[in-house]
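Peer 1: Generate a structure from the sequence data that follows.
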Amino acid sequence: MSLTLWCPLAMEARAARRGIRGEAKVVCTGMGPDRSRRVEPENGAVAVVGMGGAVVDGIEPGDVVVATEVSADDVVSIGLPQAEAVAKGLSDAGFTVHTGPVASVSKLAVGPRRQELAYKGAVAVDMESAWLLENHRGPAAVVRVVTDTPTRELRTAAAPARIYRALRTIRRLTPVLTREVG
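Peer 2: Model prediction:
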């Protein structure tokens, strides 16, 4: 089965393309709910791959979050049964991996909004996954590399270095995804 990687940002898509092995394609979907809802559903397996933010303590910049489910205020929770297998494959490949629910939001979640999402059960946040997957019916995974945390938000001088590190991690993890999802 062929895998399609949905990467919201062009820089995430470039990083994923550099790491591709085998029969997989990369689609730059665009950022946010509006662009995500315009993406045509795929018939095969998909993995949403990109950067995200942690909303709970214990997850550090550079760590990988594999979503067990995704949701948004206007999207019912979507379960991702392949999460444990994907997380194990990434962990076995040497990545620091966390699993749990990922909340999709329409704008960056900072300060109290992160706390609210954590209270609702999320471990991480992104701006696309729930909307990308709401009409997808095949195998799917959501893999986010953490760039910011509740105590280390993106509005610091360290943000560019964390983004660069996340892009390197995306490049390194895509071969694992082609084995585990595709």
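Peer 1: Please make it C-alpha for all contacts and neighbour counts, starting now.
Peer 2: Fine.
Peer 1: and the nearest residue to Ala140 once chain neighbours are set aside, what does it touch?
Peer 2: Using C-alpha to C-alpha, 6 or more residues apart in numbering and skipping the chain neighbours, the partner closest in space to Ala140 is Val46 (4.8 Å). Residues near Val46 by C-alpha atoms under 8 Å, 6 or more residues apart in numbering: Leu3, Thr4, Leu5, Trp6, Gly138, Pro139, Ala140, Ala141, Val181, Gly182.
Peer 1: And Met31, by the same measure?
Peer 2: Residues in contact with Met31, defined by C-alpha under 8 Å, 6+ apart, are Pro8, Leu9, Met127, Glu128.
Peer 1: out of those, which is most surrounded?
Peer 2: Glu128 (30 neighbours; other C-alpha atoms under 10 Å).
Peer 1: thought it was touching Arg38?
Peer 2: No: Glu128 lies out of contact with Arg38 (C-alpha atoms under 8 Å); the separation is 11.3 Å.
Peer 1: what about the strands in this protein?
Peer 2: Assigned by DSSP state E, the strands in the chain fall at 3-7, 24-28, 45-54, 64-72, 75-79, 97-104, 124-126, 140-148.
Peer 1: Any idea how far the fifth one is from the middle of the chain?
Peer 2: What it means is strand 75-79. Put simply, strand 75-79 sits 15 Å off its chain's centre (C-alpha atoms, centre = their mean, to the nearest Å).
Peer 1: buried set for it?
Peer 2: Going by neighbour count (16 or more other C-alpha atoms under 10 Å), the buried part of strand 75-79 is Ser77, Ile78.
Peer 1: on that earlier part again, from Ala109, how far off is the residue nearest to Ala140?
Peer 2: 25 Å (C-alpha to C-alpha, to the nearest Å).
Peer 1: Over to Gly100?
Peer 2: For Gly100, the distance to Ala109 - C-alpha to C-alpha - is 17 Å.
Peer 1: If you count surrounding residues, which of those two has more?
Peer 2: Ala109 (23 against 17).
Peer 1: Second chain to compare with the first, below:
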Amino acid sequence: MDVSHSRLLVAAPLRVEVWALRPGLDGCGVMRTGMGSARSQRAARRILEAPAKRVAVAGLCGALTPDLAPGDVVVASSLLGGDECFPTLESGSLRESLAHVGIEARVGPLLSVDHVVRGAERSQLADSGALVVDMESAWLAAGAGGRPLAVLRVVLDAPGREIVRPGVLRDLGIALRRLRSAAPALAAWAAPLQTDRSAALH
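Peer 2: Next up is the predicted model:
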């Protein structure tokens, strides 16, 4: 866990997500928070105490709609689930930073639940309006404490491409490479001035 930097703290639930993100987050802090709601709630208290000026959550997710596939990048416009609702996130500027590194991101609601979503439950949860689902973001977001917050997730599993299936390792590689390529955009999003953001992307 490295939270010594004051510009940006990125919370990533899994070790493999931290591994993918860290090379592109020069000058930023990264915290591995653990999977699931309970670990995320505990991590949120640590995030709240961290000196960072901005907070981001980044990692993998599941798609709820069939127009998303492994490797697609989603920036959350709002978070559903958990004890609080975060209706407005820093989605526009992060999407712009992603575009500068050649990544076209979808923007839309993200739903956090306390279990792995499979099969027909995807379409049921899609009725909430969410594009993707994870098990942490809504709880981790509480750690922002009023600071600018962004959530970036990369699709790993999707309708017809479940988390337990042949080929999942190939899709995991695709998703992690995309997460790694998106990391510099997170660092640029946290730059205090637009000129600094541009410099961070080059």
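Peer 1: Next, the TM-score between them, please.
Peer 2: Here the TM-score for the pair of chains, by TM-score structural alignment, normalised by the length of the first structure, is 0.93; 180 aligned residues with a C-alpha RMSD of 1.5 Å.
Peer 1: Tell me which of the contacts of Val46 of the first structure persist in the second structure.
Peer 2: Contacts conserved in the second structure for those, counting by both residues aligned by TM-score structural alignment, their matches' C-alpha atoms under 8 Å: Leu3, Thr4, Leu5, Trp6, Gly138, Pro139, Ala140, Ala141.
Peer 1: check contacts around the third one.
Peer 2: In this case it means Leu5 of the first structure. Ala16, Ala24, Lys25, Val26, Val27, Val46, Ala47, Val48, Val49.
Peer 1: Keep only those that are still in contact in the second structure, please.
Peer 2: Shared with the second structure, among the contacts of Leu5 of the first structure: Ala24, Lys25, Val26, Val27, Val46, Ala47, Val48, Val49 (both residues aligned by TM-score structural alignment, their matches' C-alpha under 8 Å).
Peer 1: Let me know the closest of these to Arg168 of the first structure.
Peer 2: Val49 (12.6 Å; C-alpha to C-alpha).
Peer 1: Map the closest one across to the second structure for me.
Peer 2: In the second structure, Val49 of the first structure lines up with Ala58, judged by TM-score structural alignment.
Peer 1: What about the residue lying closest to that match once chain neighbours are set aside, how many residues nearby?
Peer 2: Counting by C-alpha to C-alpha, 6+ apart, the nearest residue to Ala58 of the second structure once its immediate chain neighbours are dropped is Leu152, at 4.8 Å. Other residues lying near Leu152 of the second structure total 27 when counted by other C-alpha under 10 Å.
Peer 1: ok, now how distant is Leu152 of the second structure from Glu121 of the second structure?
Peer 2: Taking C-alpha to C-alpha, one finds Leu152 of the second structure at 23 Å from Glu121 of the second structure.
Peer 1: rewinding a little: tabulate the contacts of Leu5 of the first structure in CSV, adding columns for distance to Asp148 of the first structure.
Peer 2: Output for the contacts of Leu5 of the first structure, formatted as CSV (distance: C-alpha to C-alpha, whole Å):
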residue, distance to Asp148 of the first structure
Ala16, 20
Ala24, 28
Lys25, 28
Val26, 24
Val27, 24
Val46, 25
Ala47, 21
Val48, 18
Val49, 16
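Peer 1: Buried among those residues? Need that as a selection in ChimeraX.
Peer 2: ChimeraX command restricting the contacts of Leu5 of the first structure to the buried ones, with burial defined by 16+ other C-alpha under 10 Å:
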select :16,24,25,26,27,46,47,48,49
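Peer 1: Surely Leu98 of the second structure and Gly92 touch.
Peer 2: No: using C-alpha under 8 Å as the test, Leu98 of the second structure is too far from Gly92 to be in contact (10.0 Å).
Peer 1: Comparing those two, which shows the higher neighbour count?
Peer 2: Remark: of Leu98 of the second structure and Gly92, Leu98 carries more neighbours, 24 against 14, as counted by other C-alpha under 10 Å.
Peer 1: just checking, what residue in the first structure corresponds to that one?
Peer 2: Under the alignment (TM-score structural alignment), Leu98 of the second structure maps onto Leu90 of the first structure.
Peer 1: Not counting its neighbours along the chain, what's nearest its match?
Peer 2: Residue nearest to Leu90 of the first structure in three dimensions, not counting chain neighbours: Val176, with 6.4 Å by C-alpha to C-alpha, 6+ apart.
Peer 1: what does Arg106 of the second structure give?
Peer 2: Closest residue to Arg106 of the second structure apart from its sequence neighbours, by C-alpha to C-alpha, 6+ apart: Val74 at 4.7 Å.
Peer 1: quick one: the one you found and Val154 touch, right?
Peer 2: Yes: between Val74 of the second structure and Val154 a contact is recorded at 6.1 Å, counting by C-alpha under 8 Å.
Peer 1: With Asp67 of the second structure as the reference, measure out to the residue in the second structure sticking out farthest from the centre.
Peer 2: The C-alpha centroid of the second structure is most remote from Pro166, which lies 25.1 Å away (C-alpha atoms, centre = their mean). According to C-alpha to C-alpha, Pro166 of the second structure stands 21 Å off from Asp67 of the second structure.
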